[in-house]
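Participant: give me the fold of what follows.
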Amino acid sequence: MRLATIRTTDGTRAVRLDGDRAVETGHADVGELLTEPDWRSVAEAADGPAHDRAGLDLAPVVPRPGKIICVGVNYAAHIAEMGRERPQYPTVFAKFAEALVGAHDDVVLPAASQAVDWEAELAVVIGRPVRHADEATAAEAIAGYSVLNDVTARDWQNRTLQWLQGKTFEATTPFGPELVTPDEAGEGLDLTCTVDGETVQSANTADLVFGPVAAVAYLSTILTLQPGDVIATGTPGGVGHARKPPRYLAPGSVLTTSISGLGECRNVCVEEKRA
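Facilitator: Next comes the predicted model:
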């Protein structure tokens, strides 16, 4: 099943994607739909107003997650090329909902940063409350997957040992275009990122050190994960900051983030306009 959150003249709506149609489920967004204990059956049975899929205005697939938890340093090949040891535990940090934009929205380059970088990532969306999960329970808690780019202000990230300040600038993080349930998404997905048509990142999610199930199990030991919460699973090699010389996003850059079977986010970068 494929789900999305769309913008309409009456506000956002959760939809089930059927071929060339998008059928409303009766919920304001996918996050609200996922709070239904039997959300999958509810979505399958939905028969609300239908929209032409080709003309959808896509919001972030979950517009306001209660939590966005990101995993860093998580692709084995990337770790090896940096000369680091394979981590024993996930490196985790947070992002806030204000950072999210839709799959085709502009990415706003913060005026305060001169070093805005790309980070293509697989996003995991939680579909039921989960705490102290074993692998089987963690797998059952995953509602589906989506595409995310953890666009990062490197100069702010590296101001201190804590990364958050560079990771959550407003309107920087594409998230979408849709949520794809695990049975349809499959495993071992190809992930790519292009900037102005040039491929800058290419990897397969099978190379993740801590995959989706392991990440859910680990994080659920710390706190309860709730429906609609998002886990960004990390980025592979090819980021701009590691290049010689470094390369960053600029106004007019076209950032495209794709994952096989999940779709793509295509976003134009624009300058921040201060009032």
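
Participant: C-alpha only now, for contacts and for neighbours.
Facilitator: Noted.

Participant: ok, and the closest non-adjacent residue to the spatially most central residue of the chain?
Facilitator: Central residue of the chain (C-alpha atoms, centre = their mean): L148, 2.8 Å from the mean position. Spatial nearest neighbour of L148, chain neighbours left out: F175 (4.5 Å); criterion: C-alpha to C-alpha, 6 or more residues apart in numbering.

Participant: same question, T5
Facilitator: Using C-alpha to C-alpha, 6+ apart, the closest residue to T5 is A14 (4.5 Å).

Participant: and the one you found, helix, strand or coil?
Facilitator: strand (DSSP: H, G, I helix; E, B strand; the rest coil).

Participant: please give the structure of this sequence too, so both can be compared:
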Amino acid sequence: MRIARFSIDGNVGFGVVEGDRSTATSDDVDSLVLDIIRGHPFGDFELSGQKVPLSKVRLLPPVLPSKVVAIGRNYAAHAAELGNEVPEVPVAFFKPSTSVIGPGDPVAYPSFSSLVHHEAELAVVIGRMCREVPAERVADVVLGYTCANDLTARDVQKTESQWARAKGFDSSCPLGPWIETDLDPADLAITCTVNGELRQAGRTAEMVRSVADLIVHITEAMTLLPGDVVLTGTPAGTGPVHVGDEVAVSIEGIGTLTNKVIKRG
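Facilitator: I've put the predicted structure just below:
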């Protein structure tokens, strides 16, 4: 199912997106409706039967994570294009909760950078508190998957040994448009366009380490909470975005996440 987080008349809730599953984007909303959830998707819930056209709500980030744990250099071709080797162990870093925005929300270009890159990524949404998860139980702790854009101030990343500012600035982590719970992440097409021009085109099968490998590695060190997000790396083709650009990340079986870049006020 597709689970969306939304706002209507000042109220925030979760709902299941119903309609033609071939409708891939949150822009094509005419035939889609939300069946509002009683409760929340991180426990037992039921559908209320109260249905609202998707066109009448504002889609929000599908979750508000306590933390976003991101993995760098998990596609060999992307590592190579930046002159890096594939690391022996996954490179993990954090993006703060304040970096998260939803579909259609603006990306505010940071004032301290002149070279921000897009990075299309598959995002894993954690469904239950977990630590030291064995590989055979990873599916039990995953709620589903969504699209992400790991926006990066590339010039700052090159000059600062820690990536906190380069990858953690406000609005640097668009997520959405919804969570797809019924999905095998092993081999999905992932693309990024800027103003309609194709920039990135890869498949999750190209990841050096699988979703299961990453969850095992991360939870050896820390507890993941319901709603936390794991970013799994980006394929080759990352490049600059500028004020006024529209960036769209699409993942097979999920949909399309679109955000426009604006000047930071």
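
Participant: so A77 of structure 1: helix, strand or coil?
Facilitator: A77 of structure 1 ends up helix, using three-state DSSP.

Participant: in space, what's closest to A214 of structure 1 - neighbours in sequence excluded?
Facilitator: Computed as C-alpha to C-alpha, 6+ apart, the closest residue to A214 of structure 1 that is not its neighbour in sequence is E135, at 6.9 Å.

Participant: T257 of structure 1 now?
Facilitator: Nearest one to T257 of structure 1, counting by C-alpha to C-alpha, 6+ apart, is C193 at 4.6 Å.

Participant: what does the helix or strand hosting that neighbour rub up against?
Facilitator: Secondary-structure element containing C193 of structure 1, defined by DSSP states H and E: strand 190-195. By C-alpha atoms under 8 Å, 6 or more residues apart in numbering, the residues outside strand 190-195 of structure 1 that reach it are 119-122, 199-205, 253-260.

Participant: helices along the stretch 1-150 of structure 2, start to end?
Facilitator: 76-81, 138-141 (DSSP state H, counting those that start in this stretch).

Participant: mind reading off the mean deviation between the host helix or strand of I218 of structure 2 and structure 1?
Facilitator: Under the criterion of DSSP H and E, I218 of structure 2 resides in helix 211-219. On superposition with structure 1, the mean distance recorded for helix 211-219 of structure 2 (mean C-alpha distance after the TM-score superposition for structure 1) is 0.8 Å.

Participant: dump the residue contacts of the residue mapped onto G252 of structure 1 from structure 2.
Facilitator: With TM-score structural alignment as the criterion, the equivalent of G252 of structure 1 in structure 2 is G244. The contact partners of G244 of structure 2, taken as C-alpha under 8 Å, 6+ apart, are K260, V261, I262.

Participant: what does R2 of structure 2 give?
Facilitator: By C-alpha under 8 Å, 6+ apart, the contact list for R2 of structure 2 reads V16, V17, E18, W178, I179, E180, T181.

Participant: state the distance from the residue nearest to A46 of structure 1 when sequence neighbours are not counted to V147 of structure 1.
Facilitator: Leaving out its chain neighbours, the residue that sits closest to A46 of structure 1 by C-alpha to C-alpha, 6+ apart is T25, at 4.9 Å. From T25 of structure 1 across to V147 of structure 1, the span is 22 Å (C-alpha to C-alpha, to the nearest Å).
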